[in-house]
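Undergrad: Here's a sequence, model it:
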Amino acid sequence: MYQSNIYEYLENLREEKLLLCKDDKESIQIRDVAQLLGFDTFVLPDIRVNVGEDLRAYTEDLQLFFAQLSAYHASDRKKILISPVRTVLLPFPKPEFFRKKVLEFGDTVDLNALKDTLYQWGYHFTDIAASRGEVSFRGDIIDIFPIDAEKPYRISLFDDEIESIQHYDEATQKRFEEELDTVAFTPAFLALDKEQYEALKNRVERSRYDTFVKDIDSLGLWHLEDLGQSALEQFPAVWASNLDEELKEIYELGEPLIPRKDFLLPSVPESDRYRDLEVVEPNKLLEVHKNKKITVIARNESIVRGSELSSFENIEFVYQDGIVNIMGDDRLVISLNKPLKKKRVKKATIILDELKPGDYVVHENHGVGIFKGIEKRDVLGATSEFVVIFYQNEDSLLIPVSSLEVIDRYVAEGGALPVLDRLGKASFKKLKGKVREKLFAIASQIINLSAQRHLKKGIRMKIDREEHTLFMSKAGFLHTEDQERAINDMLDDMSSGRMMDRLLSADVGFGKTEVAMNGMFVAVRNGYQAMMIAPTTLLSSQHYKSLKERFYDYGFKVAKLDRFSTTKEKNAILKGLAEGSIDVVVGTHALLKAKFKNLALVIIDEEHKFGVKQKEALKEMSIDVHLLSMSATPIPRSLNMALSEVKSFSEILTPPTERQGVRTFVKSYDDKVIKEAILREMRRGGQIFYVFNSIAGIDEKKKQLLEILPKLRVAVLHSKISAKETEDEMLKFEDGEYDVLLSTSIVESGIHMPHANTMIVDGADNFGIADLHQLRGRVGRGGREGYCYFMVTDKDRLTENAKKRLIALESHSDLGSGAVLAFHDLEIRGGGNIIGEAQSGHIKQIGYSLYLRMLEDAIKELSGQDKEVAHNIDMKLSIDAYLNEELIEEDRLRLELYRRLSLCETTGEVYEIEAEIADRFGKLDTITRQFIDVMVMKVLAKEQGISKVSSYGENVFIEFREEGKERVVLKSNSKDDDDIIATAMGYLKGKQ
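TA: As a prediction, the model looks like this:
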């Protein structure tokens, strides 16, 4: 597509138009030109959906679609609408259904009427409004996240009058200080009244299209009837570029929405006044064309200052986003902007531990039990809440909510189920002692190794920054901020004269290899050798391809050593390494016996997958060279902190710019759906992962697939097949010899398969949400959109919770709230990998979280980091103190807050959570405020070596940990709650 054609066309345009183009990339090029020419510009997303498909998988795109159309209809300036051609196959709602509702400070609100409106407008009612299109009503607080808003709004009422309107942060749920006068929101679907909504709902329920749940989110847009019309009836349209290929594909799919005659639209003519430019050196261009009218586009003034442009009289600077480079007889337009980078993926912070009744938990003194829920109990005339945990023989343990730090969710590798412990038996204590010994051995190994490295002088590398910047620019893509940070940190290490020992954690396909190659480049440029070792032949051959391409221009000698190398090749490579004629080598453990002439950098990929002996050999090899270890599993935050004393650490959380989301569909199992999903992928030349988690039935499943599609080429993999055969089959799959890889859930995690972009999970209801999210992450890794189908055997037998989980995955194709749990699980699992040899026996018995906590303690203790030994403080004041359910109705939210409060280390943290509760749920009542006081006293008591604070009648007792220290008895004015609190608090604060 040529921007010059668009420029001339829009320069002379005097009316509103819909410009049709190929995809998102072209829409952005057109948008940049239109904005430069002063148009109010609205861009629709590229929605490649088939008629009748479940639209829930396109939630975010549709919200953007509605928001842009709504803004377009509301604008009364000179405006233009831009759309990729596949998007106009959707029915377009009529303009009258994009009304807005405005609420102002001081307005009186009829709550029931507002709820009805929001319901008919397609908003989802939830207990936390954290995603667009959600609303939450809590007493006198309304949280709403309109689909066209950057941040959600919190509206506080006094009775039925609006007292304040503020934005809040959807991740932390805290409000921003600035008060607003109004909030305006568009519908999340369409501005329907009750009759229209009911009529649409009926049409959807009778729909002939098959979706997991028949509701307006899934199918509403396909049944608009009188509420919508085709885009080409609604807007005068033109072709903005050549779309022959796209149209051919659309006709072949037989889309019923667009009759062929509608496609006889005018096209944007070729420009005879302007042509497109490639701008390499702006100053030279300006010098040659200095007599023309010159426009320079830049995001801000500092970009202009940084580019050191020559100054001429006739330059006009336009400060805005976008890139336009064109030239005519009397005009020159150039842009100093770089393409925008992707935002970091936000980790959701608010509900990590969604403990549900029935989940396994670990108590640090009593072991594994089952969480039963929260209960209120009266003890000594005062009411408190307790968490109830069941052990063997249905013995139950009550834990006061002020001491929740002693329990954790139980997670073990691959979802293994634990054995319940028995209350009051010393066996758990013994087990913990055993694990602690083992952990001390591991921790001391990590620390000794690190100490040996720290004592040695590192190989100091010289870095030519200019040459290095050039090397980075040849990567063929824009580096994300995280990648740049990881590369710069690594180069600082290598040039510091110290030994580098860095751990790099990033998801597959997020660019770890690129970081490693920057280190290799520096090593070879300094006259040294570099080696990279991976656990499997497949991974090493993938790295080898990347290295050869990347170093081709520099004439580096790159070699690969693995079980496919012939004896002759092996000998030649080993000789080359010893003589120094090979610069970079990549391979599997075959490399461990190699001798090098001057090795300076060792890179280990997925270290945890090597065996014990191989690890020992790796340690020997890397003792006096720079070391970079790479891992595709996230490292838990806290462990990362403990390790930071001994290793340096980098993390890449941003997906690469070209990485797309994964459309997720939940479907009832049906041969037709399977056939369509496989053919859809094969039509675009791709491959399919088919996950079927039963080794016994996997051959039968292959037969079924071949009955549906007889010509399908299917590879079968599972854990009973040998490692060598698995690897050979994977290599064949990578080379395109198979269409479908049918396997159990062992789809190898560290592998980059850019051609496999559809994933079908058979029996998805039997997987945990974390596993499903993990599996889904295997596709959509090239620049192509991934498709993931979760097939459910019998949807009528699913529990409500399982349904909700699957629908959450369907609506959140990003790593959003549907993935919070997955992140948490993964984060916990990632810890096991650093430690090396799978401690699976111990982890299975005590769960990952307790295991990690003990490992952190061991590392801290051995590396001399100040470690306050955690002592639990017994708070037994006979006062009513808990988070009142009249204030916070949802059990899971109360539980999460109890948990966070029990982990507070300072009184400041407690007061911060108090402010957050007031902010999210309204003014604290007496019982809740008294609970906050108890938590403050607990922190103060901990600081002062106190073990127990209790009361009986008017007496308050303070007991100390130190033996022989007498307990203090205080007398309060009365038995009233506030007097007892004042007495205890007065003593604790006075002691400070």
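Undergrad: C-alpha from now on. contacts and neighbour counts both.
TA: OK.
Undergrad: Find the nearest non-adjacent residue to Ile370, please.
TA: Leaving aside its chain neighbours, Ile370 sits nearest to Tyr360 (4.6 Å; criterion: CA to CA, 6 or more residues apart in numbering).
Undergrad: That neighbour against Tyr410, yeah?
TA: Yes - in this structure, Tyr360 is within contact of Tyr410 by CA atoms under 8 Å, at 5.3 Å.
Undergrad: Quick check: neighbours shared by those two?
TA: With contacts taken as CA atoms under 8 Å, 6 or more residues apart in numbering, Tyr360 and Tyr410 have Val368 as neighbours in common.
Undergrad: where along the stretch 751-900 of the chain do the helices fall?
TA: With DSSP state H, counting those that start in this stretch, the ranges of helices along the stretch 751-900 of the chain come out as 769-776, 800-811, 820-835, 840-846, 848-862, 891-902.
Undergrad: who's more crowded, Tyr360 and Tyr410?
TA: For Tyr360 and Tyr410, the more surrounded residue by other CA atoms under 10 Å is Tyr410, and the numbers stand at 28 against 23.
Undergrad: List the residues that contact the more buried one.
TA: Shown in contact with Tyr410 (CA under 8 Å, 6+ apart): 359-362, 368, 846-849.
Undergrad: and this one, so I can compare the two:
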Amino acid sequence: MSITPLLSWFGALPGFAGLDAGRPLGLPRAARALAAAALWRERRVAVVYVTASVDASRQAADAIRTLLGSGVSERLALIRLVEPNTSFYDSVAPVADVLSQRAAALARLNASTRGGSELPLIVSSPRALMHPTLGAGEFAGDLRLIRRDMTLALDAMLASWVQAGYESAPVVDRVGTFSRRGGILDVWSPANEQPCRIELFGDQVESIRTFDPGTQRSAEFIERIAVTPLDLPAPSRAPAMLLDHLPGDGLILLDDVAEVMSAWQELEEKAARERALMEETGEAAEAAARLQPFVTATALQARLTHRAGAVIALGGGSGVDGSTNESLQPIAEGFGAAPHFGGKLQPAIDFLKARGSAPTLVVSRQASRLSALWAEHRPGATAHTDIESLPEHGALFVTGALPGGFQHGSGLTLLTDTEIFGYARPDTFTAGRARKAAPEKGFSDWKPGDAVVHEDYGIGLFRGMVKLTVNTGTAVEPVEGERAYLLLEYADGDRLFVPLHHLDRLARYVGGEDLQPTLTRLSGPEWQAAKTKAKGAAADVARELLTLYAAREVAPGHAFAEDSTWQRALESSFPYVETDDQLAAIEAVKADMRSDRPMDRLICGDVGFGKTEVALRAAFKAVQDGKQVAVLVPTTVLAQQHYNTFKRRLAAFPVGIEMLSRFRTPAEKARVLERMRGGDVDIVIGTHGLVAERAQFADLGLLVIDEEQRFGLTAKEKLKKLKVGVDVLTLTATPIPRTLHLGLSGVREISLIETPPAERLPIISYVGPFEDAVLQQAIQRELDRDGQVFVVHNRIATLHLLEQKVRRLAPDARIASAHGQMPERALSRIMQAFSDGDTDILVSTNIVESGLDIPNANTIIIDQADHFGLAELYQLRGRVGRSSTQAYAYFFHDRRAQLTEDARERLNTLREAAGIGAGYMIAMRDLELRGAGDLLGPKQSGHVSSVGLDLYTRLLAHEVKTLRAMRDGGPLPVEASKPITIDLPISVELPDRYVGGENLRLQLYRRVASLDDEAAVVAFEEELADRFGKLPLSALNLTYQARLKIAAGAFGAQSITTDGNRIVIRADAIERIPRLKLERLLGEDAIIGRRQVTYSRSGTPEQWKARLMAIVRALGEMSAAAPAAP
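TA: Modelled structure (predicted):
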């Protein structure tokens, strides 16, 4: 997408070539980003463009990239300087992602100062710019350039990296980390888009390659890298700022001088209030000693004055020196406001017709729809993604997004979504696409003491990794070697050493909320009995699911039409960028609706991840086919939230939307019910009253159920009747285990939305004893930015005491209290007032645990946090952080009480796992159990607990496949065979010196145990060599063992072991292979039994290993060719 001709048009306007930096230009807002892009492209210097707010900086960056599009040359780099996600007087530094993004901006500016190839345009808000940076001299002093063939002082260099803010890590998958592994050095500098891998020969740099942080595989060779410091200025140093790094020929653009300076001063006043609050609580001295200062408005003014000749004020009003703009500069003459149509398309079409042949450029996310409408009046009109020139006459439609349009005296008119639809939707590039995690991240960390399930031996405790000495020589000439094992502890202190090739038989135990499972006795029959019972229960569930699936297959349903122009218009008007998961869920729902059988799909995703938008698009699709839609929610507050969302999103379309809840009077309810029966209501949103007998529809086509598990048994029974013959879409925020999701494939339609929306920030978590001062600071910080606060307490009896304390600490705030024993109507009004923003602080019990979606509430304070379970704490923390605003969660415990070990671990886990999606690491065990229970029914919970969720879901998946094969007449799935035992005289491990970090080694061991074909083993070997260097012998033996396991598995071998100097292969398939073939294969010294063969191990280790591999593969081929067993 490119609209570069608009830049050329602007550059040709009178006065552009001779802009006077001494006085403001006087441009309207819609033309300022255009001016910035044109100046950057024309002058080819580094530029810093300062807007008056965070939102304005985002819009400006979006607009500039849209304007330049594919026209951005390799020398131009557009960067939006991100704001720190902390307050001025926080005791913690901004999160690593924020620091790295800010450091990237400094790196680009410094590179341009040194004559680098890129010329950055950095867009910033006052909040981002006033946060101090390293000084230019400090930055240059800490910068390290590394070139190929260079000799490094490694230890000193790595120490300097740590001093510059870098962190040593086992895997480099984020900016600001490095990892040293023998002759391999990985590092990710903010100056680079991707991390780099330095291969060393001694201390000399042999090669430098970029690599993919997701696959960890190398990409292209490069000649040099710049390792720049992270943006961590020392508290004692005078504050520097980003403008100090701008080259001498650089340009500073101010969107509007007065607005920028006013916003800056307001932020200073906010900082002063924070400081005053700290002084009141006696923390000022501590703050002064530890905290960084900020750049004041006075310091900014001094810098602008110093560079006055390179500062351009794009707006009107005063200039940098305070002079006023009495007359427009020539460049601003001719600009006027474009008309606004507020989503009404006919007036917009009439405007275009009235303009006749006058040139009009329409830049819209809905360019295709608009051009189709215009084609009815001007045949041949189409939408473009790139244009080579502006229209000379008539209207030209371009797909894109700009913040606003204008009319110009030259005759050109620019219309955007702002004028046509009343909003400015960001383009897709604003979404920070989550990078793919490193390959072993799918294998969660196991800590000593964690309960794990061995498929063959039952539930034990993981006690760590151990190495045992083995003889890798012969009986005559023994040679000591090492082999790695996992140590598990079972009941009665029994121990099990699990070889590496059996790690695919292990899974973390998930089975009971915060309950330690009963350990299995290795010598007892309990485990096999538990597995048998669980398998039978899984078969029952599989039969029930298949019966329901079969019934849906033959039930008559309505096949909805393909997407209409209106459908595309609605979807184009979504003011956010859809995640890939969300788009996949939307497409799956549409495919179900187009089918002539009733849909029954479950959409699973966290609050704020976009489930409502999926439901809304489905509802609109149903309405266009003349069908009615019922949206059923568990609470009055949620009904109101959904009602507001549907009304707002569908305002431009003739859709009748109503709500049935306790907020409606009896007369209003009666009117809505009557209109439902008459077909005058298209979409009705309500609580359990929607399933009452008197609630009848003229032609119900779609039922949307939000959190069905929260409805009572009576409501669920009525829902069953309502579901007959209609499409059903169920939404839930309770996670469904991915293994269960895959296991139910084909019998239960489930869509998972796991990707957080763009620009979602990690929640900053604080854990500590309850203190009035910290409570007051947390509340005041949120109120100062016009936000709202949740304060949660664990007991109704003492809730009023906490409310009194909050009122004393925040006397000017609007405060309400709520708990579950209040009258329903009173509780709903309180919750609604908080949702509407009429209350600043809500003091409540954990009734806010789930459901509420209030983007303006971004601080939650949980008192007595040690009395809540991990899942509860995670869900409570999830009430905040559902927008681009930085969110905070405070977990307080009683300073006088002694924390239990479990409580301390829960709170520490929450503090450590603060990233987006950290819930998977910290609480998914508990939450997935709930999700599994909701999906499978409460009867299955005992069986899940007895064998663990992972094994139960595998049993269920097998039973589903079996029953489907029996129904369809297909081949039955093969029963999972017992694991093969491989015990050979070889060292098998990844040495510590080769792969550092026990967790990383364990994750790699689990990965290699799960490999199932030769290509996967080869790829794994290549990855190891790429990431860690040449494979040592014990690592090659690890992958050799994986190959042997795969080859032996092809004919169901039970074991491959040694007996002295002989190799023994046991397999039932051997008896089906002709003896003559075996003798030819194994040689004269072979002993051939009914189900085993034995032959001499001779030659070097490499020779006998190669022969063994050839024999095992040949046995597989012979077994496949042999007649099947009777």
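Undergrad: returning to what we had before: specify the stretch among the helices of the stretch 751-900 of structure 1 that is closest to Ile879 of structure 1.
TA: In this view, the helices of the stretch 751-900 of structure 1 are compared for proximity to Ile879 of structure 1 by CA to CA, and helix 891-902 is the closest at 17.2 Å.
Undergrad: picking that back up, buried subset of the contacts of Tyr410 of structure 1?
TA: Using 16 or more other CA atoms under 10 Å as the burial test, the contacts of Tyr410 of structure 1 include 359-362, 368, 846-849 as buried.
Undergrad: rewinding a little: just give me the closest of the contacts of Tyr410 of structure 1 to Glu177 of structure 1.
TA: For the contacts of Tyr410 of structure 1, the residue nearest Glu177 of structure 1 by CA to CA is Ser849; the value is 36.5 Å.
Undergrad: when you align them, which residue in structure 2 goes with that closest one?
TA: Structural alignment places Ser849 of structure 1 opposite Asp950 in structure 2 (criterion: TM-score structural alignment).
Undergrad: picking up where we left off before, okay, the helices of the stretch 751-900 of structure 1 in TSV with distance to Lys474 of structure 1 next?
TA: Rendered in TSV, the data for these read as follows (distance: least, CA to CA, whole Å):
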stretch	distance to Lys474 of structure 1
helix 769-776	31
helix 800-811	37
helix 820-835	33
helix 840-846	43
helix 848-862	41
helix 891-902	47
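Undergrad: for those, which one sits closest to Glu11 of structure 1?
TA: Taking CA to CA, helix 800-811 is the member of the helices of the stretch 751-900 of structure 1 nearest to Glu11 of structure 1, at 40.8 Å.
Undergrad: So which bits of the closest one are buried?
TA: Within helix 800-811 of structure 1, the residues that qualify as buried are 802-803, 806-811, counting by 16+ other CA under 10 Å.
Undergrad: Let me see the contact set for the residue nearest to Ile370 of structure 1.
TA: Under the criterion of CA under 8 Å, 6+ apart, the neighbours of Tyr360 of structure 1 are 368-371, 409-410.
Undergrad: Please apply the same query to Phe371 of structure 1.
TA: Neighbouring residues of Phe371 of structure 1 by CA under 8 Å, 6+ apart: 355-361, 387-390.
Undergrad: ok so it is a helix residue?
TA: No - residue assignment for Phe371 of structure 1, taken from DSSP: H, G, I helix; E, B strand; the rest coil, gives strand, which places it outside any helix.
Undergrad: Aligned to it, what sits in structure 2?
TA: Taking TM-score structural alignment as the criterion, the aligned counterpart of Phe371 of structure 1 in structure 2 is Phe462.
Undergrad: any idea how far Arg108 of structure 2 is from that match?
TA: As defined by CA to CA, to the nearest Å, Phe462 of structure 2 lies at a distance of 47 Å from Arg108 of structure 2.
Undergrad: what does Ala128 of structure 2 give?
TA: The span separating Ala128 of structure 2 from Arg108 of structure 2 equals 16 Å under the rule CA to CA.
Undergrad: Chain neighbours aside, what residue packs nearest to the most centrally placed residue in structure 1?
TA: The C-alpha lying nearest the average C-alpha coordinate of structure 1 belongs to Leu815 (CA atoms, centre = their mean; 3.2 Å). Setting aside the residues directly before and after it, Leu815 of structure 1 is nearest to Val345 in space (CA to CA, 6+ apart), at 6.9 Å.
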